[in-house]
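Q: predicted model, plus sequence, below.
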Amino acid sequence: MQFLRLLLLPVLALTAAAAAPRRACQKAIFVLSGDSTTAPQSAGGGGWGNGFKNTTLLAPSFAENHAVNGRSTQSVLANGEWAGVLDAVTKYKSQGSVYVTIQFGHNDQKLVNFTGQFEVNLKRMVGDVKTAGGVPILVTPLARRTYTDGVLTDKLADWATITLSVAKQTKTHKIDLLKESMRYLTAIGEANARKFDLVADDRTHLNDAGSVVFGRMVSDLLVAEMGEPVRCVTKADKELSKKIKDGVMAI
């Protein structure tokens, strides 16, 4: 009898595990903060934000794109847009988990001797989001599609390094969009990369198709970083995700 009981233990354990209720998926709200490489498509810019917002989330989860063309960490803090991001956290935190993506660097690098202040500003933004009740996610800058003799040029490494350092220092979630976008753009080559340009020879901003592709890239990185809480609110696109992973042109 004892021997039979021992034989049945693994079966009973598996049955109990299968019968256990699955933890409910909590609604997620994504608040996107950044410069024109996150912002909605317009005459002056456009990034991955609207592609992420419009194609990667399952209702009732949703995203708001608060990114603004031309912004650095300094100007977004000074001009009032950052206050709007924090207001969104306060507004939505009773509905579910509020994730705030923070992606800057393109315009910060245009400021003289600004690396130290960039670090200070990112730390402030991380602290503000946590205090407001949100979950900050630091995002390294989207790569520029600039090639020299067919080789993609990395112009944002210093700013990505600071972003990742702040994430480590503050124990904050992060995704390395610069690394992943450079890997993908290197794989597809310059001729294909030009198909993502907002207008001819715009090597920074994305058209609608580019926003969808790089919005999916951000989504895949977030799922890898955050796990089930983000995976369960994500509308999968296995074909597009595979093309990105394999370095295959996606449009």
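A: Looks like it arrived, so ask away. Numbering: from 1, shown residues only.
Q: every contact and neighbour count from this point should use C-alpha atoms.
A: Will do.
Q: which ones are touching the nearest residue to Val135 once chain neighbours are set aside?
A: Nearest residue to Val135, sequence neighbours excluded (Cα to Cα, 6 or more residues apart in numbering): Tyr99, at 4.7 Å. Residues in contact with Tyr99 (Cα atoms under 8 Å, 6 or more residues apart in numbering) are 28-31, 134-137.
Q: ranges for the strands of the stretch 101-250 of the chain?
A: 135-139, 147-148, 151-152, 173-175 (DSSP state E, counting those that start in this stretch).
Q: which stretch among those comes nearest Glu190?
A: In terms of Cα to Cα, the element of the strands of the stretch 101-250 of the chain nearest to Glu190 is strand 147-148, at 6.7 Å.
Q: okay, pairing it with this:
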Amino acid sequence: MDTATFAANLEGLTKIVQNAGCSPILVTSLCRRTFTGSTLTDILAPYSDQTIAIAKKLGLPLLPLLADCRAYVQKLGKGNAQQFNFDYDTTNKDTTHLNALGWKYFGRMVADEVKKNVPALAANIKADDALSAKIAAGTL
């Protein structure tokens, strides 16, 4: 899907949610854990940019998961980042979906961003300072 279609769909769906009386929170995508040499590759930034623009346009909270994910995965490096692959124990080729370890780390990123960017929900987020520190340091 091209980015213009993505943006139109996201804005339309978001407005439907708002019109239903809900308060949407937009989240940029998780990065794919693919590397060229030692550099994390990124094909999702244009979609993230559209999500950011829609959040600004509609005055909605935004969770910048792609930026957080990219920073963390780049620090980890390819070998460590592969441990989050859904199929890590078998073919280890799925760099898009997450296994339980990935859920833990990237779920923590989302929780920390909710606490930071959505004050109305902050009290509902249980801190995990040790895990947040590992993410900030780029370690497992």
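A: Received the coordinates, thanks. Quick caveat: nothing in here was measured; it's all calculated off a predicted structure.
Q: ok, back up a step: tell me which helix or strand the residue nearest to Val135 of the first structure sits in.
A: strand 97-103 (DSSP states H and E).
Q: next, the angle from that strand to strand 135-139.
A: Here strand 97-103 of the first structure runs at an angle of 30 degrees relative to strand 135-139 (axes from the mean of the first three to the mean of the last three Cα atoms, to 10 degrees).
Q: roughly how far out does strand 97-103 of the first structure sit from the chain middle?
A: When distances are taken as Cα atoms, centre = their mean, to the nearest Å, strand 97-103 of the first structure is centred 8 Å away from the chain's centroid.
Q: likewise stretch 229-238 of the first structure?
A: That offset, for stretch 229-238 of the first structure, works out to 13 Å (Cα atoms, centre = their mean).
Q: gap between the two ends of it?
A: With Cα to Cα, to the nearest Å as the measure, stretch 229-238 of the first structure spans 19 Å from end to end.
Q: give me the stretch of the second structure that stretch 34-44 of the first structure matches.
A: On the second structure, no counterpart of stretch 34-44 of the first structure exists by TM-score structural alignment.
Q: try stretch 122-137 of the first structure
A: Using TM-score structural alignment, the residues of the second structure aligned to stretch 122-137 of the first structure are 10-25.
Q: check stretch 83-95 of the first structure too.
A: Alignment note (TM-score structural alignment): stretch 83-95 of the first structure is unmatched in the second structure.
Q: ok, and what's touching that stretch?
A: Residues contacting stretch 83-95 of the first structure (Cα under 8 Å, 6+ apart): 27, 29, 31, 33, 66, 77, 98, 128-129, 132-134.
Q: follow-up on the earlier one: give me the buried positions along the match of stretch 122-137 of the first structure.
A: Using 16 or more other Cα atoms under 10 Å as the test for burial, stretch 10-25 of the second structure gives 10-11, 14-15, 24.
Q: since that was my last question, I'll sign off now.
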